[in-house]
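A.B. asks: Next input, structure requested:
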Amino acid sequence: MKEKQKLPEAPGPIGIFDSGYGGLTILEKIRTELPEYDYIYLGDNARTPYGTRSFDVVYKFTLECVTKLFEMGCQLVVLACNTASAKALRSIQQRDLPLLDANRRVLGVIRPTVEAVGAMTRSKHIGLLATSGTVQSNSYPLEIHKLHDDIVVTSEACPMWVPLIENNEHKSEGADYFVRKNVEHLLAADPKIDTIMLGCTHYPLLEDKIKSLLPKEISVVSQGEIVAKSLADYLQRHTEMESRCTKNASIRYFSTESVEKFSSSASVFLNEKIVAEHIDLE
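C.D. replies: Have a look, this model is predicted:
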C-alpha cells in the first residue's frame, strides 16, 4: 500500500467502477433513481475479466481503480462488480481507506442484494448464478448466512455467459445452449429453489432468456434496482457524504482499453450513444 497521498477535498462525482461493461447495468438504474448527481464510470477493460483472477490480483486492480477515481475527485465509489465486491471490498474498506482518506467511502453490490433477497424467498432455498470467481469466493452464502442462517444457497458458475454478452452473442442459439445448461443444472441441484439471484452485473441482458426457462413461481433477482435504491437510502442516511457529491446531472465514461471499442460495446448495455475517454492507471 502506498503512503497516504493528497487527494482532492472538494465535492465531486460519484464513481462507478467495473472490470468491464457489466457495471453499466448498475449505472443505468442508479441514474434513473438519482438523476441529479454527477457520475464517472471507469471500466478496466484492458484487464478484464476479473472473474478468473486470484484474490490478490483482483484486490490490486480494484484498489488501483478506486484510487484513480479518488484522484479524479470522487468522494464515494460504488464497486459495480461482483468479483471486486467479493474479493477486494472488505480489504479496501478496512485497510486502505484509513490511509487514503478516512472520510471517503467505497460500497459494493453484494450486501444490498443479500439484504433484499432474504425477504423474497418463501422456501428458504435460493439459487445463485454468477461467475466462477464470485462462486469460488463464497461471498454470497457467507453474507446471506450472516442475516439469515436458515437459508440454503446453491451456486452455479456460468463461465461462458460474460464472454457471450461482451461479444454481443447473448441473443444467439449458442447462448441459449449455455443458459439452459446452467439453469437446469442449478435447479437439479436443489429443486426447492424459489428465488434466483443474478450475481453478475452482465446477467440482466440474459434475464428474459433465464425467466423463459423457469416455472412462474421462481423469482429472478437482478441487482440494478436493488443497488440503486440502496445507494439512495445510503445518501439519505449519510448527509455528510451526500453533501460531498456534486449535482449537475452529468456522466463521463472512462476505459483503460480502446475508447472506440468501449463506446461501441457500451451500446449493448445502454440505450444511448456515449463517447468514452481513455485513462491510464499509472
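
A.B. asks: From now on I want contacts and neighbour counts done on CA atoms only, so please keep to that.
C.D. replies: OK.

A.B. asks: Pull the number of nearby residues for the residue nearest to Ala130 when sequence neighbours are not counted.
C.D. replies: Once flanking residues are discounted, Ala130 sits nearest to Gly199: 4.6 Å by CA to CA, 6 or more residues apart in numbering. By other CA atoms under 10 Å, 28 other residues sit near Gly199.

A.B. asks: cool, and Ala86?
C.D. replies: Ala86: 25 surrounding residues under other CA under 10 Å.

A.B. asks: dump the residue contacts of it.
C.D. replies: By CA atoms under 8 Å, 6 or more residues apart in numbering, Ala86 lies in contact with Ile110, Thr134, Ser137, Ser139.

A.B. asks: how much space between it and Leu79?
C.D. replies: 10 Å (CA to CA, to the nearest Å).

A.B. asks: My understanding was that Asn248 contacts Tyr37; is that so?
C.D. replies: Yes. Under the criterion of CA atoms under 8 Å, Asn248 makes contact with Tyr37 at 5.9 Å.

A.B. asks: Looking only at neighbour counts, state which of these two leads.
C.D. replies: Shown here are Asn248 and Tyr37; by other CA under 10 Å, Tyr37 has more neighbours (19 against 12).

A.B. asks: Assign that one to helix, strand or coil.
C.D. replies: coil (DSSP: H, G, I helix; E, B strand; the rest coil).

A.B. asks: and it, what does it touch?
C.D. replies: Contacts of Tyr37 by CA under 8 Å, 6+ apart are Pro13, Ile14, Arg31, Cys245, Thr246, Lys247, Asn248, Ala249, Ser250.

A.B. asks: one more, for comparison:
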Amino acid sequence: MFDNKPIGIFDSGFGGLTVFRSILQQLPDHDYIYLGDTARAPYGNRSFQTIHQYTWECVKWLFEQGCPLVILACNTASAKALRTIQQKDLLNEDPAKRVLGVIRPTAEVVGNYTKTKEIGVLGTKGTIQSGSYLIEIDHFFPDVKVYQQACPLWVPLIENGEHDKPGADYFVKKYLDQVLAQSPHIDTLLLACTHYPLLLEKIKAYLPDGIQAIAQGDIVAKSLVDYLQRHPEMENSLSNNSTQRFFTTTDDTADFDHYAEIFFGEPVKSAFAEVKY
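C.D. replies: Modelled structure (predicted):
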C-alpha cells in the first residue's frame, strides 16, 4: 500500500501507454500507476466473461495500491468489461471509487471530425464484435454512418516490434482497403485501439487524399481534464507529487521496459505486480 492517491491506468499490455503519455502532458502534477497485464495479453480475441474477469482483477489491484480513479486505457476492456464494472462490481467494492473507459469520450467528439458524416472504425476483433462504437457514436451523432473493420494482426505486429518494418505494410494496406471498400464517402478513420498510433505514419501513407486518421490519446486526456473539473471531490482526493510508477503482471520486467519505452516515448522502469487471479 502507498500513502498517496494516484490515478490508475490499466491496459492489457502496452497500448495504454500511448494514452498515458497524452494524459501526462495534460495533467503532469498528478501521481500515476500504470498496470499492464502482459502475462495474459492480448485480450482482443477473448470472451466477454474472461475479459471482465481479467480487467476486474487488475482494477482491484490498482484500488489496493490506493487509486480512487482507474482509467481503462484499453478499447477491448472498455468495450467488454466497463459496463459491468461500473454498474455491478463498484457497488459491491466501493461506490466512491470510479472506473472510466476510452470509448465514450471518443464517441462524444469523433463525429465533429467528419464532413461527409461517414466514419470507419478500426479495432481489435473484440472491440469490433462488441458493437460498442456503433452504439455510442449513434447516441451522440445519430446522423453519422459508422463502418467497422477488425485488424487482428496489427497488435501482434506492434508487440513483436515489426510495426515499422516493411513487412507490416501489407497488413496495414489490407485492412485499410477493406474498411474503405465499405463506402466511398468515408473521410475519417478512428484508430480504436491504443496500440495503433504506432502504425499512424504507415496508415497515413496508404490513405487517399481527404481521409484523416484519428488517434485517441489526446481525446481521452482532454476528457479526463474535463471530468476532474466537473468532479472536484475526485480531483481533491488525488495526490499531486508528479510521480509515475509502472507495473507488469509478467516477471520479465526488462522485456516489459523495452517495449514500454516504444509506446511511452521515454525510458520505463517497471516492477512486478502480483495480481490475484
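
A.B. asks: Just the TM-score for the two chains, thanks.
C.D. replies: Here the TM-score for the pair of chains, by TM-score structural alignment, normalised by the length of structure 2, is 0.97; 275 aligned residues with a CA RMSD of 1.2 Å.

A.B. asks: pull the longest helix from structure 2.
C.D. replies: helix 48-64 (DSSP state H).

A.B. asks: Which one of the contacts of Tyr37 of structure 1 sits in the busiest neighbourhood?
C.D. replies: Ranking these using other CA under 10 Å puts Pro13 first, with 27 neighbours.

A.B. asks: Can you find the partner of that residue in structure 2?
C.D. replies: Aligned by TM-score structural alignment, Pro13 of structure 1 pairs with Pro6 of structure 2.

A.B. asks: my guess is that match contacts Ser239, does it?
C.D. replies: Yes. Counting by CA under 8 Å, Pro6 of structure 2 does reach Ser239; the two are 6.0 Å apart.

A.B. asks: where do the contact lists of these two overlap?
C.D. replies: With the criterion set as CA under 8 Å, 6+ apart, the overlap between the contacts of Pro6 of structure 2 and Ser239 is His30, Asp31.

A.B. asks: what about the most far-flung residue of structure 2 relative to its centre, distance to Gly120 of structure 2?
C.D. replies: Seen from the C-alpha centroid of structure 2, the residue lying at the greatest distance (CA atoms, centre = their mean) is Pro184, 28.2 Å away. Relative to Gly120 of structure 2, Pro184 of structure 2 is positioned 11 Å away (criterion: CA to CA).

A.B. asks: Spit out the contact partners of the corresponding residue of structure 1 for Pro68 of structure 2.
C.D. replies: Matched to structure 1 by TM-score structural alignment, Pro68 of structure 2 sits across from Gln75. By CA under 8 Å, 6+ apart, the residues touching Gln75 of structure 1 are Pro11, Gly12, Pro13, Ile14, Gly15, Asn103, Arg104, Arg105, Met241, Arg244, Cys245.

A.B. asks: Leaving out the residues flanking it, which one is nearest to the fourth one?
C.D. replies: Setting aside the residues directly before and after it, Ile14 of structure 1 is nearest to Tyr39 in space (CA to CA, 6+ apart), at 4.8 Å.

A.B. asks: which residue in structure 2 lines up with the one you found?
C.D. replies: Using TM-score structural alignment, Tyr39 of structure 1 pairs with Tyr32 in structure 2.

A.B. asks: re earlier: any buried residues in the longest helix of structure 2, and which?
C.D. replies: 48, 51-52, 54-63 (16 or more other CA atoms under 10 Å).

A.B. asks: Could you give the number of residues near the alignment partner in structure 2 of Pro98 of structure 1?
C.D. replies: When structure 2 is aligned by TM-score structural alignment, the residue opposite Pro98 of structure 1 is Leu91. When neighbours are defined as other CA under 10 Å, Leu91 of structure 2 has 12 of them.

A.B. asks: What distance do you get for Leu91 of structure 2 to Tyr196 of structure 2?
C.D. replies: 33 Å.
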